[in-house]
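Enquirer: fold the following.
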Amino acid sequence: MTDTRTRRHGTELERAILDAAWAELTEVGYTALTIEAVAKRAGTSKPVIYRRWPSRAALVIASWAQRQPIQETVPDLGTLRADLLWLFTRVATRMDVMMSQTIAGVMAEAFKHPEVQELLRERLDSAPLTKSVWRIVDNAVARGELRPIALPRRVLRLPLDLLRSEAVICGSHLPEATLTALVDEVYIPLLKGLALD
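Expert: Have a look, this model is predicted:
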């Protein structure tokens, strides 16, 4: 055990800590997660963790980010609607995997601590989701379905915000009909309205 602790550094050590944090989240949930338990599981110490992540929420956000799938090419399915349905389905599936109680715990922490709000905002703004939305809109513009459009930050994040809101109200698993309604009744009309300006 001692040998393992002394030879792990850098990326290898960080990966072990993030894996340990995710395992703790899975087993005990956000509110019961402690840095001490993560350190024990990772075979390291609390100071080592705090040097990299200043708070429990920062550690959880980093662990969450590590579980993002490698950004894949956004398919061009031939229509704006089909592309958006693909995207909304991908995000909803990911939300199921990310455990709604974990997301709720991080959000609750964000309300209490401005520095966590900033971390979460940075994470959401740099997420692969925003690049995917841009690609889908660019494809629609190239096909003539939309006029050229400038997408505000909140519009880029809106698919996640809409799905998260629905999950809080209706439960974590969102049926296909809900995803279709969000695309048809909210997001496509919004994009078309922005393109008119």
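Enquirer: use CA for all of it now, contacts and neighbours both
Expert: Will do.
Enquirer: pull out the buried residues from the helix or strand harbouring residue 89.
Expert: According to DSSP states H and E, residue 89 maps onto helix 80-97. Of the residues in helix 80-97, 80, 81, 83, 84, 85, 86, 87, 88, 89, 91, 92, 95 count as buried by neighbour count, 16 or more other C-alpha atoms under 10 Å.
Enquirer: next, the contact list for the third one, please.
Expert: Going back to what we said before, that points to residue 83. The contact partners of residue 83, taken as C-alpha atoms under 8 Å, 6 or more residues apart in numbering, are 75, 76, 77, 136.
Enquirer: buried only: go through these for me.
Expert: So, by 16+ other C-alpha under 10 Å, the buried ones in the contacts of residue 83 are residue 136.
Enquirer: and for comparison, fold this next one:
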Amino acid sequence: MLTATLAILDTDGYGGLSFEAVARRAGTSRPAIYRRWSGRAPLVLAAIAQRLDIPEPPDTGCTLCDIGESFGVFLTAYRSIRPEVLSALYAECAPDPELRTRYLQTLVEPARTAVGCALDRAIAKGDLRSSIDRNLLLDLVGSLVHYRAMFGPEHLGDTEAEHAIEMLLQGAAVDYGALLAHSEALKQQHIGGSGNHHVHIAQ
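Expert: Take a look at the predicted model:
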């Protein structure tokens, strides 16, 4: 049923999704769906949560690469959801405190989690200042992704994500130049090898 829900959201958007449509596509009945989900919003939240089940953040030993890659992994999954689906879903969830909390947990927290582990490692290694407000930094990352999807013409792009991470880390790093040099050295080692880092932080 969740796969059928995602397929309908991809083709018809939030407005085109109904329990009848999901039942037809999944080869089941409306009562079967109602037994598991009380309404359209809970069903869609469950489906989106399945799509945003991202893997563990990488640990390559390169702070800039790990943070950028963690952000990029989440963005790849997040951009698979149509922006109008996100805004319509939030409009339905906002009046209900429980649904609103579930919306935030499903669509905002994954971005924080994806980058949070990499930030924690960087702080522990001494690459980022221990005095930074970790939660505020994660709020900036998560809110940027969500704001662009909700109110912008399109999702945050790769280049914009790269620049955003660069600006944030220039203010948080103990020695941003050293981190950048380390990232560039590792990138050169990978050229002609098995692969490159997916997200490159430019100077």
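Enquirer: tell me how they score on TM after superposing.
Expert: Superposed pair, TM-score by TM-score structural alignment, normalised by the length of the first structure: 0.72. Supporting alignment: 172 aligned residues with a C-alpha RMSD of 2.7 Å.
Enquirer: got a list of what the residue minimising distance to the centre of the second structure touches?
Expert: A centroid search over the second structure (C-alpha atoms, centre = their mean) returns residue 74, at 3.5 Å, as the residue closest to the centre. Contact analysis of residue 74 of the second structure by C-alpha under 8 Å, 6+ apart lists 52, 54, 110, 111, 114.
Enquirer: just checking, the first one touches residue 77?
Expert: Yes - in this structure, residue 52 of the second structure sits in contact with residue 77. The criterion is C-alpha atoms under 8 Å, and the distance is 5.7 Å.
Enquirer: that older thread, state the pair within the buried residues of helix 80-97 of the first structure that is farthest apart.
Expert: The distance between the two most remote of the buried residues of helix 80-97 of the first structure (C-alpha to C-alpha) is 22.4 Å, for 80 and 95.
Enquirer: still on that earlier bit, need the contacts of residue 83 of the first structure in a markdown table with distance to residue 163 of the first structure, can you?
Expert: Shown next, in a markdown table, are these (distance: C-alpha to C-alpha, whole Å):
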| residue | distance to residue 163 of the first structure |
| --- | --- |
| 75 | 21 |
| 76 | 22 |
| 77 | 22 |
| 136 | 18 |
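Enquirer: and in the second structure, which of the contacts of residue 83 of the first structure remain?
Expert: Among the contacts of residue 83 of the first structure, the ones still in contact in the second structure (both residues aligned by TM-score structural alignment, their matches' C-alpha atoms under 8 Å) are 75, 76, 77, 136.
Enquirer: which helix or which strand is home to the second one?
Expert: Looking back up the chat, that one is residue 76 of the first structure. Going by DSSP H and E, residue 76 of the first structure is not in any helix or strand.
Enquirer: aligned to it, what sits in the second structure?
Expert: Alignment note (TM-score structural alignment): residue 76 of the first structure maps to residue 60 of the second structure.
Enquirer: grab the nearest non-local neighbour of its match.
Expert: Nearest residue to residue 60 of the second structure, sequence neighbours excluded (C-alpha to C-alpha, 6 or more residues apart in numbering): residue 66, at 6.5 Å.
Enquirer: report the separation between that neighbour and residue 130 of the second structure.
Expert: 18 Å (C-alpha to C-alpha, to the nearest Å).
Enquirer: cool, residue 115 of the second structure as well?
Expert: From residue 115 of the second structure over to residue 130 of the second structure (counting by C-alpha to C-alpha), the distance is 16 Å.
Enquirer: okay, these two: which has more neighbours?
Expert: residue 115 (25 against 16; other C-alpha atoms under 10 Å).
Enquirer: where does that one fall, secondary structure wise?
Expert: Using DSSP H and E, residue 115 of the second structure falls in helix 109-125.
Enquirer: could you list the buried residues of the next helix or strand after that helix?
Expert: Sequence order places helix 134-151 as the next helix or strand after helix 109-125 of the second structure, per DSSP H and E. Buried positions in helix 134-151 of the second structure, judged by neighbour count with 16+ other C-alpha under 10 Å: 137, 138, 139, 141, 142, 145, 146, 149, 150.
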